[in-house]
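Participant: no sequence on hand, only this structure:
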C-alpha cells in the first residue's frame, strides 16, 4: 500500500469536505472489526495514534466509550455474528467458535458445512465454508433483499471473520495459513474471479519472508506495557521479542511461516491489500446503489493470545494497525470519495490480561485446566449416580451432559446439574454456575446474579449445555502455561470500541451512554435506508446532539423480555 504522509491540516480539510456532502445514503459502508481489541487499549494508546487512522473516528467521528457485549461467551464467532445481525447468540445461534451437538456430543465448528469446499487447497471436514449455522439475516443480507444489485463482500484472516459478516447473501474471502493465499468456497461461487487469481499469483504472503517487525516508537513510549520475553508469554515462530524477523531459522516459506504472517502486522497489511483489490475490481461504491465491505483484521487476536494484551508486542501492533488504517482510508477517499462512504469499527470481544501478569500487579488471576476438571467431575458423578462420563464436555462455556444415559436410568437432569454445580464450585477458578431453570427463566436476575442475564443471551439449547459456568475474575480455562484468552462475561472481555465516521450520517462527538455491539447493525441499516432488521435485538445507536443529518436520535427503550427473546 502507498506510504501515507497525512498531516492534521489535510485531515481537517478532508473532514470538512465529507461534512459538506449530505448524500442521501452512503455509496459504501465499510465495517472494520479488529479481532480481540479491548477498549482500554484504544483509550490508553490514543496519544500515540497518527492523525488519520483511529483518530479519524476519535477526533472527527463518533466514539462510544461505554460499549459492552451483553452476552457471556465472548469469542470471535459470536461477536462477529452479533455485530452483523444486531441479535444475541441466543437468537442468531452462533454461540461460540465451536459447540457440541446436544444429541451426540460431536463437535461442530461455527461455519462448517460439509456440502461445500474451499476453491483452493485442502478442505477439512470441519472447515469453515458457509454461513449455514447462522440463523438470522445480517444487515448486508437485508440490503441485498431490498437492493439485489448491491454487493456485500467480507474479507478476513479467519474464515469466521469473513463468512459471518458477509451473511447469507454476500461473498466471503478468507486467508489460508496453509497456503498464504486468500480463497472463497463453493457456497459462493464455482471458481474465483480473475482478479483473485491474479492477486494470489503474486504470492503476497511470501513478500514477508525475512521481513522485520520493528517497534514504531522509542522504547520509553512502551513503558506502560509489559516488556518482551516475559516467562508468561508464548512464542511465535519468530520468538517473543522485537525486533523480530519472520522466517528466521526456517528453510523456506511453509505453513508455520504463513501462520506467523498472521501473528504479526503483516497479516493485517495483507488483509487490507486484498480488501482494496476487492473494492477496485468489484467496483464497490461506484454507483448510487450502496455496497457493503466488511474487513476483519485477525492479527491482534493472535498476538494477544500468544503474548498477552498487556505486552509491548500487542501495544506496538495496535500502533501498526493504526498506521495501516491511515493508508486504507486514504485509498477509500481516492476510490470512493471522502463524503460518499461511511465507516464503522468495533471488535468481536475484549481480552484478559495474562493471569501471571495480573498477579504481578496484585490482581486475581489463574488458569483452570479443562481436561482434568472434566475428568474429576465425571469421577464425582459416576460415584453418585453410577453412570460413567456423564459430562460430555464444554459447549460454548456450558457443560453438556448425556441426556440419553440419564433418561435410560431415570435420573433427573436437575439432580445431576445440582451435584455438578456443587462439585465445580469447589475448584479454583470457578465463581458460580446456573442450571437450565435459571437460564430458561425470564425473571429479572437478583442482585447476587450479576452474570445470569449475559449467560441467558448466550444460551441456545440446541447448541449449548445444561449448566452454564462463570469463571472467577481474572481466571481462564486453559492448560497452557503461557498467553491469554477471553470468553467470559467480565468487563475486560465485554468492553470493546464502537467507532463511527461519516459526518453526513452520524455527526461527531463522544457518546457516554452505555451501548452494546448489537446496536451497530441497526445503526448501519438505518444509514442505508433499510427498514428495521426483523431479528435485531439491539437499537440504533444514540448519535451526538450536533452534526448528524437527521438530528439527535433518541434511544429506543430495551426491555428484558426483548433481550432474552429467542
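Facilitator: Okay, I see it. Just so we're clear, the structure is a prediction, and the values are computed from it rather than from any experiment.

Participant: CA atoms for contacts and neighbours, from now on please.
Facilitator: OK.

Participant: contacting residues around stretch 452-465?
Facilitator: Identification of contacts with stretch 452-465 by C-alpha atoms under 8 Å, 6 or more residues apart in numbering yields 70-73, 88-91, 93, 95, 99-102, 394-401, 434, 438-440, 445, 468, 489, 563-564, 566.

Participant: repeat the analysis, applying 7 Å as the threshold.
Facilitator: Outside stretch 452-465, the residues that touch it by C-alpha atoms under 7 Å, 6 or more residues apart in numbering are 70-73, 88-90, 93, 95, 99-102, 395-396, 398-401, 439, 445, 468, 489, 564.

Participant: which residue sits closest to residue 281, ignoring its sequence neighbours?
Facilitator: With C-alpha to C-alpha, 6 or more residues apart in numbering as the criterion, residue 281 has its nearest non-adjacent residue at 6.7 Å, and that residue is residue 195.

Participant: quick one: which helix or strand includes the one you found?
Facilitator: helix 194-201 (DSSP states H and E).

Participant: got another, please set it beside the one above:
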C-alpha cells in the first residue's frame, strides 16, 4: 500500500495557501481517462515543471510505482529518453536550456560557477545567478540576478508577442527560478536557505507571505519519520559511505533544521502549494493571453546529493513527489483552467560509489585527490619556474591564471593537458581551441563525441582554457560527507538523460523512446499556443498521435 506524506506539510499548505489536502491513503493506480475530444484550441496556461536530478534512470525505476501526478502525465506524450545533451550536466546550465530552447553555448550558462579573473574577489569565482557587481557581494553571499543569462526565455517570447501574458516562476533554488523565468517575470520566488525570497525590490504578495510564515512554523517544529511504502522496504538497506551510514533514513528532522527541510519532500510540497496559490490569486489562465506558470522542484536533487539515488530516502521522495503532484494537478483542475503541462529535469545522476560497488558495479570509484588543479598547478609552476598559482579551477573548467607570463601560457596548458591525460580516471583534457574549432553538434545526442558535448557547453567569454572530463563511473567527490555523497556534471548519459513529459486534458497518449532534447521543449510549447519562434537550437516535437501535427508545417 502506498502511504502519503505525514499530514503536517499538506495541511500546512492547505491552511496557508488554500491547496486542498487529499486523503491520507493513496488511491488505486489511476485508470485511463474516458475518451475526450482532442484539444483544438490553444491552452490558456502552460505549466512548466523541472524536477531537479530526476534522471531517466530514476523515472524508469519508479514509473510502475506511480499512482498520482506522474500517472496522469504517463497518460500524455512521453519521451523517456530526453537529453540535456551538453557536457556540463549541472543545475544552472540544465535549467537554462529548458525554457530557452538554447544550449549552454548560447545561453552563456556554462556551469553553476565559473572563473572571472576580473572579479574583485579573492577566489575569482562567479555564481551563475548572482550580480557580482553589487558592492560586498561574494560567491556565497550574493544578490540573486538574471544578469548572466544571454538569451530570452519562453515567458519573454510570450510577453513580446502579447504583453498581457503573465509569467510566474517559483522554485526551491534561485538558479532554477531565474534560468527558467528569465528577465521579465511578474512573480519570481525561491528558497534561499531560510525563507522564500526574491529580488530585493520585490514585495511579497499575500500567498508568499502566508507560505513564508507557514514554512517557518513547520521548520520550528521537529519532524518525525515519514511513512515507508511497503515497496520501499526491499531497498531500505544501510550502506557505509565514509563516516556516514545511509539508506534507511525517513527524513526525521530536529526543530529548527532548515537544511533538513530543504533536503526532504516537504520543500516540494511548499513550492507546489505556493505555485498553486499564486495561480489562483492571479487568476492565471483566465485572461486574453496565455500565461506561464514555472515550477522548480529541488528536493530530489538535495536528497540525491545527501543520500544517493537508491535506498529508503529516494524511494520515499519519489512516492511523496508523485502524490504532491497529484494534489497540485487536482487543485489546478479545480480552477477550471485549460492548462498544458511539460515536465522534465535539469540533469540526471547515478548512485553513490559505495552502494554501486555492492550493486554489481565493482569498477565504480571516487576521484583521486591528485586530480586537484591546485595541486597539479603547483607542480607545473615549480617545474617551469613560475611564481604563484598557474591554474584556477571551477567545476570542470580550468583557467590559466592571468599572472602567468604570456610567453609561458602555451607551455602551462600543454603541460596540464599532458599530466591530466596520463591520469587513469580522466577521459579527456580538452583545450578551448579544440572545443571552439568543433562545429555545433547535430543529430542524435547519444551519438555525439565528447568534443561535441563539450562544444554544446562552450562559451568563449566564460569557459576555461581546459575542460576536464572524467571517465564513466568516477564520482568527482573524493571523500563523501554530510549532504554530499553523490553528484552529477559528467558528459555521460546517466547524467545527460532525463524524461520529457507533456500532458493536457484530452490529449491522445503515445510514447516515443527515441532521443529528443530539452531544447525541444520551447518550440514544442510555442507551437501549441501559436507563437512563432525561430533561431533556436531545438525543434518542435509533434504531440498529435495521428497523421495531423501540432508543429508548424
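Facilitator: Great, that's in hand. Treat the numbers as computed from the prediction; the structure is a model and nothing was measured.

Participant: sorry, back to before: against structure 2, where does the helix holding residue 195 of structure 1 fall?
Facilitator: Using TM-score structural alignment, helix 194-201 of structure 1 lines up with residues 206-213 of structure 2.

Participant: off-centre distance for the matching stretch?
Facilitator: Centre-to-centre, stretch 206-213 of structure 2 and its host chain are 24 Å apart (C-alpha atoms, centre = their mean, to the nearest Å).

Participant: flag every buried residue along that stretch.
Facilitator: 207, 208, 209, 210, 211, 212 (16 or more other C-alpha atoms under 10 Å).

Participant: who are the contact partners of residue 480 of structure 2?
Facilitator: Residue 480 of structure 2 makes contacts with 241, 242, as judged by C-alpha under 7 Å, 6+ apart.

Participant: now the residue most central in space within structure 1. Nearest residue, chain neighbours left out?
Facilitator: What sits nearest the mean C-alpha location of structure 1, by C-alpha atoms, centre = their mean, is residue 348, with 2.4 Å. Using C-alpha to C-alpha, 6+ apart and skipping residues adjacent in sequence, the residue nearest residue 348 of structure 1 is residue 79, 4.1 Å away.

Participant: which residues of the stretch 301-450 of structure 2 fall in strands?
Facilitator: Along the stretch 301-450 of structure 2, the segments classed as strands by DSSP state E, counting those that start in this stretch run 339-344, 365-366, 391-394, 397-400, 426-431.

Participant: need those strands in JSON lines (columns: mean neighbour count).
Facilitator: Conversion of the strands of the stretch 301-450 of structure 2 to JSON lines gives the following (neighbours: other C-alpha atoms under 10 Å):
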{"stretch": "strand 339-344", "mean neighbour count": "23"}
{"stretch": "strand 365-366", "mean neighbour count": "19"}
{"stretch": "strand 391-394", "mean neighbour count": "23"}
{"stretch": "strand 397-400", "mean neighbour count": "24"}
{"stretch": "strand 426-431", "mean neighbour count": "19"}
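
Participant: now name the helix or strand holding the residue nearest to residue 348 of structure 1.
Facilitator: Counting by DSSP H and E, residue 79 of structure 1 is part of helix 76-85.

Participant: corresponding residues in structure 2 for that helix?
Facilitator: Going by TM-score structural alignment, helix 76-85 of structure 1 sits over residues 91-100 in structure 2.

Participant: neighbouring contacts of the matching stretch?
Facilitator: Against stretch 91-100 of structure 2 from outside (C-alpha under 7 Å, 6+ apart): 84, 103-104, 107, 109-112, 128, 151-154, 175-176, 179-180, 346-347, 518-519, 521-522.

Participant: which one in structure 2 is aligned with residue 494 of structure 1?
Facilitator: Under TM-score structural alignment, residue 494 of structure 1 pairs with residue 496 in structure 2.
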